[in-house]
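S.K.: What follows is a predicted structure for the sequence shown.
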Amino acid sequence: MSDEFTALQRQSTWTLVPNDSSRNVLGCKWIYRTKFNPDGSVALYKARLVALGCRQQFGLDYFHTFSPVAKLPTIRIFLTVAVSFHWQVLQLDVSNAFLHGALNETVYMSQPPGFKDTVHPDYVCLLHKSLYGLKQSPRQWFDTFSNYLLQFGFHHSTADPPLLIYTKQSVLIYILVYVDDILLTGNDNATITCLLTALSSKFQMKNLGRISHFLGMHVSHTSQGLHLSQAAYATQILQRDGMSACKPISSPIPTKLVTETDTSSLALSTADSDLFRHLIGSLQYLTVTRPDITFTVNRLCQHMHCPQQSDFKLLKRLLRYLKGTLSFGIPITATDLQLHAYSDSDWAGDPADRKSTTGYCAFLGSNLISWQVKKQKTVARSSTEAEYRALATATTDIIWLRRLLKEFSIPTSAPTVLLCDNISSIALANNPIFRARTKHIEIDFHFVRECIKNKLITVSYIHTVDQLADLFTKPLSIPRFQFLRDKLHISEANVSLRGGDKPAVL
């Protein structure tokens, strides 16, 4: 606590001023946290002073609060580019990051408990710097940090602003910002060293060396490149539910879900419902490196408002699957940096409302960089309509990925190949004649047609057996599930990837 208070004083975080009854004075409290090393040993006992931002009033002591953070596909592309060009990825750490952001609003806070000024105990703190807990703190920190980089010569990516790019002659440097977690890579070590020196003097920033842990992901360095996994996080989820010693199972969801009976249709108790929602929220973040559980998690999320016994049984099965695949994750290897994608749909797959499920995944070379499972908003009247809506959803993501790849100086002049296993949807996408049966999907029709005409995408046929997006749309048998999981390269870090495990040849 003394070290934290000294840091606050060093940063000139506040000035003591007399109190006034007309002011909105925020409270504050000390928050304690134990930080651990990757091996589980204690790294630091951290004390942090946090302002009670819940008492702030909009228009009085805060206005704008939004702070951009890097999107997950951007992180995967960032790592893919670095590995493919054999650039070193450095991880940076900022001490008391939020304290570097200057406040534009007038904010008052009470003095920290245990550290009140003995001469003026009734005075309050007029904040000059953003403090942890304030609603605008993340935004002020991002603005301060990014503005400094702009002065250095960086510019924001138009596709994803937390990605900052430095280009000068043949020098390329990329910085990725996720609140106070920062990644740095580039092709010129001299410029990187100069940048690190400048950042260290300005923000008390430390170079942690090669990336090893980022946003809860464990980054292993393998002979092929990198491997992203969340084994420790998955273990914590199992421990939270008391299933650390459960028996593993080979697939996360049965091929045919059990129909609701009088017993299974009973709603869970309040305590079990809270546990259910807590676990599902945790599993949602686990899908960052586990695409193989995305469909099951999406299915469970649809019942968070009123979970029942059957939903809890499905959750237990998913946890049993995790038990046997704790170390699984996605690899990042050197590749040819060619973008291609798969789109699929399960027509009327939900027996309750007969809505279809859209599944989509995109590869940059052999690396899986983006995927999505989404329930369609309206009922599709045919499999062609369901597949076509999936094509439209995939196309929007492809357009954004192409913009982002251009920021990484990756050529995107050729149309992106989008693979679909429905011949009727492909014919509809390439046929300018608008038939009566497709009038109700006119917007999606014109959107996809325009993208094909502008040579942003080209829709090609792929056999259902080789449709990798099939994993994201429906429950599968164990052999089929494991086949597609291997095709997506979801494996342990010590498992080498064979040539036959690459996506289908285009």
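M.R.: Received the coordinates, thanks.

S.K.: rest of the way, CA atoms for contacts and neighbours
M.R.: Will do.

S.K.: excluding its backbone neighbours, what's nearest the residue nearest to the spatial centre of the chain?
M.R.: Most central in the chain under C-alpha atoms, centre = their mean is Leu72, positioned 3.8 Å from the mean C-alpha point. Distance criterion C-alpha to C-alpha, 6 or more residues apart in numbering; nearest residue to Leu72, sequence neighbours excluded, is Val288 at 7.5 Å.

S.K.: Let's verify the one you found: helix, strand, or coil?
M.R.: Here Val288 is coil, with the state taken from DSSP: H, G, I helix; E, B strand; the rest coil.

S.K.: next one: Ile182
M.R.: At Ile182 the chain is in strand, as set by three-state DSSP.

S.K.: repeat for Asp3
M.R.: helix.

S.K.: Over to Arg139?
M.R.: helix.

S.K.: got the contact list for the closest residue to it other than its chain neighbours?
M.R.: Nearest residue to Arg139, sequence neighbours excluded (C-alpha to C-alpha, 6+ apart): Ser67, at 4.4 Å. Ser67 makes contacts with 138-139, 142, as judged by C-alpha atoms under 8 Å, 6 or more residues apart in numbering.

S.K.: Can you say which of those residues are buried?
M.R.: Buried by 16 or more other C-alpha atoms under 10 Å: 138-139, 142, out of those.

S.K.: Put this next to the first one:
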Amino acid sequence: MGFQKQIGRGWGCGEKQGKTCCQGFCQKEGIDYEETFAPVARLEAICILLAFVALKGFKLFQMDVKSAFLNGFIEEEVYIRQPPGFEHPKFPNQVFKLQKALYGLKQAPRAWYERLWKFLVDQGFQMGSVDKTLFLLKHGKDLLIVQIYMDDIIFGGSSHALCSKFFEQMSREFEMSMMGELQFFLGLQIRQTPQGTFVHQSKYMRDLLRKFEMAYALPQMTPMSTSTALDADEDGKEVDQKVYRGMIGSLLYLTPTRPDIQFVVDLCARVPRESHRTAVKRILRYIKFTPEFGLWYYADSSLSLLGFSDSDHAGCRIDRRSTFGTCQFLGTSVVSWSSRKKSSVATSTCEAEYVAAASCCSQILWMLATLRDYGLTYGRIPILCDSSSAISVAKNPVLHSRTKHINVRYHFLRDNYQKGMIDIVKVASENQVADILTKPLDLETFARLRGKGSGR
């Protein structure tokens, strides 16, 4: 910090949880800061990393940077008032000019990330071409992988000596705390064993049931009955929206390890009525029945890539829009999934299935680019679809006269098929894993598809 004459744009300075923190909130974009956001790892990137290291037999470790935002250098001119009790006796009316970031500055996350990635690149790491929070270091035949999520850093590799050297380098540059083997990250509980890696949120599930007084409720074997039809229910009894939103938000926090409830949680999040609260309680009762469920990434699996896509045409009873679901597998375990209602009404089943396959293709292409950073290459990636008409449209460009109603932007599915990036393959409806993300299913079908999705 350097002294400057007092100016009008002053900032306060206080203490927050032992960290120096700016107060005042008077920064203006283009004057005090240009960019505020730092890239953070996507959930899919974390799952890909867990699946990869499980197969390779690596052990993941975790470390935390103490007061991470205080390490970043800022480029803009920012001034703060002298903290109370620390005024300079000769210059009590002047201010400090910041050279490094403080907690509370809008550009602090960006400044910290730039400081970190420059340090890692100087140490010989290669940044991921797509995932900018992934860094890899190759040393002969050994590989070290580092994944960044703000001030949380997970790393692992084929050489224990390489991991120890990395921690020593980070400790010399930053104030670090080594947290040992990766066990808890972003709310996920992670158990690493010789058989593979298990990711779950069992503690959070138990706390969730106690929070909403469902710990002693009667368990249910499925999250939603096939006879349940949620609509607007305009004549239904209104519910406390604050409590209802809290229930939905808590369940959404659970979906990173529970794709089996993704569809029903999204469905219940649309309109809050008494019937919807009853449906939400059914989900909680299902969680009571399956408190230890999670995702398995097996050590004896493969790194083959596979996608599933499905759509429930006009499945929404409110606006008749289609719900499509996609999931992508690395080996035998799911690493990415999506359940989404289309923004417009599909005029045919073919269109709904084609749009779902296009969404799956988009995610596959992102995963291919990410896996390329790990040194993995693939040929045609199969996307399993149970619609013969959608497969025909993707493979036959001559059918354009009968597909004019399909938005042009979805035809990149056909383009990537012709380029040899993906292949559209017919799958029997009873083996369509993405079905679990589009509609409520009977117990037998639900349990069978859930087992495939969890890697069992």
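M.R.: On my side now, so go ahead. Note that this is a predicted model, so its numbers are computed, not measured.

S.K.: Alignment lookup: the residue nearest to the centre of structure 1 to structure 2.
M.R.: Using TM-score structural alignment, the equivalent of Leu72 of structure 1 in structure 2 is Leu43.

S.K.: Its match contacts Pro256, correct?
M.R.: Yes - using C-alpha atoms under 8 Å, Leu43 of structure 2 is in contact with Pro256, at 7.4 Å.

S.K.: ok, for His227 of structure 1, nearest residue in space, not its chain neighbours?
M.R.: Pro331 (4.2 Å).

S.K.: so what corresponds to that neighbour in structure 2?
M.R.: Match for Pro331 of structure 1 (TM-score structural alignment): Trp296.

S.K.: burial measure for that match, as a count.
M.R.: The local packing of Trp296 of structure 2 (other C-alpha atoms under 10 Å) involves 25 other residues.

S.K.: Please tell me how far it sits from Gln363 of structure 2.
M.R.: Distance of Trp296 of structure 2 to Gln363 of structure 2, given as C-alpha to C-alpha, to the nearest Å: 21 Å.

S.K.: And Lys419 of structure 2, by the same measure?
M.R.: Counting by C-alpha to C-alpha, the gap from Lys419 of structure 2 to Gln363 of structure 2 is 16 Å.

S.K.: who has more neighbours, the two?
M.R.: Neighbour count, other C-alpha under 10 Å: between Lys419 of structure 2 and Gln363, Gln363 has more, with 19 against 11.

S.K.: Now do the helices in the stretch 151-300 of structure 2.
M.R.: For the stretch 151-300 of structure 2, applying DSSP state H, counting those that start in this stretch gives helices covering 160-173, 202-211, 241-252, 262-268, 274-289.

S.K.: Turn these into TSV, columns for distance to Gly18 of structure 2 and mean neighbour count.
M.R.: Listed next are these as TSV, based on distance: least, C-alpha to C-alpha, whole Å; neighbours: other C-alpha atoms under 10 Å:
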stretch	distance to Gly18 of structure 2	mean neighbour count
helix 160-173	20	14
helix 202-211	28	16
helix 241-252	29	15
helix 262-268	39	22
helix 274-289	38	21
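
S.K.: between those helices, which gets nearest to Lys395 of structure 2?
M.R.: Closest of the helices of the stretch 151-300 of structure 2 to Lys395 of structure 2 is helix 262-268, at 29.4 Å (criterion: C-alpha to C-alpha).

S.K.: which residue numbers in structure 1 go with the closest one?
M.R.: Using TM-score structural alignment, the partner range for helix 262-268 of structure 2 is residues 294-300.

S.K.: how close does the matching stretch sit to structure 2?
M.R.: Taken over the aligned residues, the distance from stretch 294-300 of structure 1 to structure 2 averages 1.3 Å (mean C-alpha distance after the TM-score superposition for structure 1).

S.K.: ok, Lys247 of structure 1 - how many residues close by?
M.R.: The tally of other residues near Lys247 of structure 1 (other C-alpha under 10 Å) stands at 12.

S.K.: Against Ala159 of structure 1, how distant is it?
M.R.: From Lys247 of structure 1 to Ala159 of structure 1 the distance is 44 Å (C-alpha to C-alpha).

S.K.: try Gly242 of structure 1
M.R.: Taken as C-alpha to C-alpha, the span from Gly242 of structure 1 to Ala159 of structure 1 is 42 Å.
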